[in-house]
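Undergrad: Okay, sequence plus prediction incoming.
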Amino acid sequence: MDFSFVDAPLDRAEHLRTDSDALARLWPEARVLVLDAKGDARVDAHGMPPALDGTVVGTRPGSAVFLGLHDAQGWFAVPADDAPATLDAPATIDLRTAAAQWPVREATAFAQARAVLHWRDRHRFCGACSAPLEYARAGWLGRCTGCGIEHYPRTDPAVIVAVTDGSRLLLGRQAAWPPGRYSTLAGFVEPGETLEQTVVREVFEESAVRVTACRYLASQPWPFPASLMLGFIADAGPDAPQVTDELEDARWFDADTIGAALRDAHPELKLSPKSSISRWLIAHWHAQQAVDPIA
């Protein structure tokens, strides 16, 4: 895929999460990613993930999360507070920047690490009885010390949609974005709702454009902090977009304008980052216009 956090995933080796002896054997030669409280990763002087292993980090902390295997090497994520000796002068990098600079496998593992450590950091107590949680299964299960309820990492599904009226693409922008930045429309799935229903509802809520049909294309983990973006292309009538408080603006763009923006050659329109599924959806729609233009 031409977007980040999807390719070259680790073998998550779920069966090892309860095998403490196997995890102990993996630790000395394991690849270790160290993340701070903001979800940024420690890097070397070149902005790359340092070649840390368990022997450099020291004794495996209880907060270490087993991410999986690559070529029989274990990969772990560790909060920076529990790995003080990993770097003498640590610098950090955020996940979006790492997606553009790091090797694909490391960037994908970083996304996985960021999501699960964020969950751990935000779920220290039971939501039913407020007792502290103890973590098991190599960091993937929180068990309440009071009532015994088990808590697992959550992922929030959200649709992201390239809406077309046949010859134009609907894009919107939020007020907080940089000037000229537009993106495909997106929104979270509500309880009791299908993905297709979410597409129709979210597009209408944000733009007053009525979707008539939609089709799933691809997905992308989006750990900002814990979403799964489900990419769709949707057909709609040529309704005039009308925005409420969710968007600052929404409008239709023709293929020539989108093409210039994809080449970063449009003087005003700026699209989503190349690491995002939004950019991929826009490029997918544009490619279809070139191959099979609609009269």
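TA: Right, received. Where do you want to start?

Undergrad: CA only for contacts and neighbour counts going forward, please
TA: Fine.

Undergrad: Give me the contact list for the longest strand seen in the chain.
TA: Ranked by residue count and defined by DSSP state E, the top strand of the chain is strand 211-222. Under the criterion CA atoms under 8 Å, 6 or more residues apart in numbering, residues 3-6, 111, 163, 196, 199-200, 203-204, 227-237, 276-277 lie in contact with strand 211-222.

Undergrad: switch to 6 Å and redo it
TA: With CA atoms under 6 Å, 6 or more residues apart in numbering as the test, strand 211-222 has contacts from 200, 228, 229, 230, 231, 232, 233, 234, 235, 236.

Undergrad: the helices in the stretch 101-250 of the chain, which residues?
TA: Here the stretch 101-250 of the chain has its helices, by DSSP state H, counting those that start in this stretch, at 104-122, 195-207.

Undergrad: Can I get the ones you listed in CSV including mean neighbour count and distance to residue 23?
TA: Listed next are the helices of the stretch 101-250 of the chain as CSV, based on neighbours: other CA atoms under 10 Å; distance: least, CA to CA, whole Å:
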stretch, mean neighbour count, distance to residue 23
helix 104-122, 21, 17
helix 195-207, 20, 38
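
Undergrad: Check it against this one:
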Amino acid sequence: MKIAETVTFGGGGLDRAEDLRRHPDQLAALSSVTLPLWRGKPLVNAARDGLAYVDSALFAGMGIPVLIGRQGDGVILARDVSALEVSGTEEGLGAFLDPSEQTHPDLPEGTAFAELRGLMTRLTPLDAEIAATAKGVLEWHRTHGFCANCGAPTEAGKAGWMRGCADCGRMHFPRTDPVVIMLITHGNSVLLGRSPAWPEGFFSCLAGFMEPGETIEAAVRREVWEETGVRVGPVRYLSSQPWPFPASLMLGAHGEAVTTDIQIDPEEIAEAIWVSREEMMEVMAGDHPRLLPARKGAIAHFLLENWLADRLD
């Protein structure tokens, strides 16, 4: 897909400065700014269309400084400041799409911590990649404080890109879980599904985690069959999207259905339907009486939008 990297969180061009992770003396000699995150929410500017950075000395006693990448002659770090006593709106705090914002008197005027899902389509590709990287690796640190091999506490190393176990010597690195997300078509129609936890009327592309020993193509066919009973023939890769909610890599694929009868697994999915191209245009425009479009910024919206525009090549 020629426009694959125009997906949200794709194609930012971040210089991740991997060489500096192995040379702490060189890293320490460079100037730096820090992107603080509070409960996974990055600090954003007053216009809410870009990230906001602070002096790296601020909040230096909190969390683990993680090298995100180079910026000019210096570097960008990220730090978890969830222990910070913040003020701000609390309604919706922790919700699936959290509209609340939090701030602190030491932060630059007008800035606030805000939910990345609500900001992602307003950020530049580079800012989006920086935010996704920071959110993903800091969440990994939060949930992987102990060795999976022996259970002993681990300590951060390599500028925040490794955790080492002093007891057994095992090194652990940030993980990403691969997920296939499928644009399944049959003629002029596309197959959509709705999770039991989603609002009524909200439909999206089918998706599921890949399993060990499985190709992308096999995972697409298996997940569609398990959830809807539809058999899929040819499958081709389209685009990928880092999805730091909490740590997935969405692998977008196009599959051609060879059957159309739907028999859902109610433990996997609440409902599945075939939607014609003409009806899907109404959905994406927000004019459909029953169906709601996939969330802007998510790869499902990207795939459906480009299917309608005949831009999958």
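TA: That came through, no problem. No experiment lies behind these values; they were computed from the predicted model shown.

Undergrad: So after superposing, what's the score?
TA: The TM-score (TM-score structural alignment, normalised by the length of the first structure) is 0.90; 287 aligned residues with a CA RMSD of 2.4 Å.

Undergrad: if we can go back for a sec, take the helices of the stretch 101-250 of the first structure and write them to JSON lines, including distance to residue 96 of the first structure.
TA: Below are the helices of the stretch 101-250 of the first structure laid out as JSON lines (distance: least, CA to CA, whole Å):
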{"stretch": "helix 104-122", "distance to residue 96 of the first structure": "9"}
{"stretch": "helix 195-207", "distance to residue 96 of the first structure": "26"}
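
Undergrad: Would you agree residue 63 of the second structure falls within a strand?
TA: No. Looking at residue 63 of the second structure with DSSP: H, G, I helix; E, B strand; the rest coil, it is coil, so not inside a strand.

Undergrad: That one contacts residue 78, doesn't it?
TA: No. With contact defined as CA atoms under 6 Å, residue 63 of the second structure does not count as touching residue 78 (9.3 Å).

Undergrad: So for those two, which residue has more residues nearby?
TA: More neighbours surround residue 78 than the other of residue 63 of the second structure and residue 78, with 28 against 18 (other CA atoms under 10 Å).

Undergrad: Where does that one fall, secondary structure wise?
TA: Using DSSP states H and E, residue 78 of the second structure falls within strand 74-80.

Undergrad: which residues are contacting the following helix or strand past that strand?
TA: Scanning forward in sequence from strand 74-80 of the second structure by DSSP H and E, the next helix or strand is strand 87-88. For strand 87-88 of the second structure, contacts defined as CA under 6 Å, 6+ apart pick out 101, 102, 103.

Undergrad: Let me know how buried the residue nearest to the second one when sequence neighbours are not counted is, in neighbour terms.
TA: Ranked by CA to CA, 6 or more residues apart in numbering and with sequence neighbours excluded, the top spatial neighbour of residue 102 of the second structure is residue 88, at 4.4 Å. Residue 88 of the second structure has 12 neighbouring residues, counting by other CA under 10 Å.

Undergrad: for residue 26 of the second structure, same thing?
TA: Applying other CA under 10 Å, I find that residue 26 of the second structure has 11 neighbouring residues.

Undergrad: Next, it: secondary structure please.
TA: Per three-state DSSP, residue 26 of the second structure ends up helix.

Undergrad: Tell me the residue in the first structure aligned with it.
TA: Matched by TM-score structural alignment, residue 26 of the second structure corresponds to residue 22 in the first structure.

Undergrad: The stretch 51-200 of the first structure: strands as residue ranges?
TA: In the stretch 51-200 of the first structure, the strands defined using DSSP state E, counting those that start in this stretch lie at 65-70, 73-79, 91-93, 133-136, 141-144, 150-151, 156-164, 168-173, 185-188.
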